[in-house]
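Undergrad: below is the structure, and that's it, no one-letter string:
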């Protein structure tokens, strides 16, 4: 797990434990352990954790074994791309290995799931750079916790002509985009931001393909 996620996950877990003690009845041993572990997952509250736990308890043993095997395999076989930070099963992800992608245009996103959202639009044929989060002083995430040094290293040889900042259209995403634009401006690189139309305060992954595609087509120069 990248360093940017550790503080956030720990804070979410502490909050879950406080809430779960108030809302959830105490189950015996391993059942409560399972509920607690499920409650550490993002977006899973105490009631959802209980529901999933009891679904697993009632499931066929073969189904549970298949789920457990999938969890073990994804940790054993999946890594982060050595170049862009996207998920991969080899040293490089399939996008970085694809010679048909334009290496002169890099789209900067927060998370690997944002890569999937953009790929669904079929509007972008460049390559990506995954930061591993966004600048958020409240959550203790600063520039040094993100893959910004790796991004600067990719820009150092001058082969990149455009950098598209596709961080989320919320406070943290805008702060991250502004920080990057100011840092990169002295390089004389074309820096663009997705056009307005994306839901303010939302996550890129939830934007529909049409809206996201139009945001790409109408991207604007970022002047800072």
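TA: Looks like it arrived, so ask away. Worth saying up front: this structure is predicted, and the values here are computed from it rather than measured. Residues are numbered from 1 along each chain as shown.
Undergrad: going by C-alpha atoms from here, please, whenever you check contacts or count neighbours.
TA: OK.
Undergrad: next, the distance between the ends of stretch 147-165.
TA: Stretch 147-165 has its terminal residues 14 Å apart, counting by CA to CA, to the nearest Å.
Undergrad: same deal with stretch 91-106?
TA: OK, stretch 91-106 end separation, CA to CA: 19 Å.
Undergrad: ok, second structure coming up, stack it against the first:
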């Protein structure tokens, strides 16, 4: 049996979202049919509003509804440290921690030769421009993901930034709090040993 055209379009739209396969898309489409019309209208307006009203900060590249973003415009932040992250979701994760009071720079991706993504495809050039324009920055914290792409990006940025004289650091990787050694893989254990500190 074929779905009515409106349902088929809705299913197809849902499959464009990451992690949504055909079965989940069908389930979501039928859920939308069961929703109250006002809720569906609010959902649609929220989608359009997010797409229309959210942009990228001209300074750090984070998502924002005003430019500059709330972090860059906060005069109480430590303006000497910039934490470089892959994605705006990483900024949100760091902010939830409430310990970091510096600034951010969002790359919008990571170097991945397998996927054809090079340094020119991520937000690196604006980082260099920012560092040249702002002499107050004394440290760059590379907080890219601890995977092959994140490591490649961190290594690239480290080499690129060394000549500037700005201190370049990498976040530590290791065991999660509450984790057991016996369940950790070799790479995680190795990173935990490398990142050890004196007590």
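TA: Received, thanks. These numbers were taken from a predicted model, which means no experiment stands behind them.
Undergrad: got a TM-score for the pair?
TA: With the length set by TM-score structural alignment, normalised by the length of structure 2, the two chains reach a TM-score of 0.85; 179 aligned residues with a CA RMSD of 1.9 Å.
Undergrad: from residue 129 of structure 2, how far off is the most centrally placed residue in structure 2?
TA: Central residue of structure 2 (CA atoms, centre = their mean): residue 87, 1.4 Å from the mean position. Applying CA to CA, the value for residue 87 of structure 2 to residue 129 of structure 2 is 19 Å.
Undergrad: how about residue 53 of structure 2?
TA: 26 Å.
Undergrad: again, but for residue 158 of structure 2
TA: For residue 158 of structure 2 relative to residue 129 of structure 2 (CA to CA), the value is 16 Å.
Undergrad: trace the residue nearest to the centre of structure 2 over to structure 1, please.
TA: For residue 87 of structure 2, the aligned position in structure 1 is residue 111, judged by TM-score structural alignment.
Undergrad: picking that back up, same drill for residue 158 and residue 129 of structure 2, tell me which one is more crowded.
TA: A direct count of neighbours by other CA atoms under 10 Å for residue 158 of structure 2 and residue 129 places residue 158 higher, at 18 against 11.
Undergrad: residue in structure 1 matching that one?
TA: Using TM-score structural alignment, residue 158 of structure 2 pairs with residue 181 in structure 1.
Undergrad: residue 190 is in contact with that match, correct?
TA: No: at 9.5 Å, residue 181 of structure 1 does not count as touching residue 190 under the criterion of CA atoms under 8 Å.
Undergrad: which SSE is the aligned residue in structure 1 for residue 61 of structure 2 in?
TA: In structure 1, the residue paired with residue 61 of structure 2 is residue 85, using TM-score structural alignment. Secondary structure from DSSP states H and E places residue 85 of structure 1 outside every helix and strand.
Undergrad: quick check: residue 85 of structure 1 touching residue 146?
TA: No: Residue 85 of structure 1 is not in contact with residue 146 according to CA under 8 Å; the separation is 10.6 Å.
Undergrad: fine by me, we can end here.
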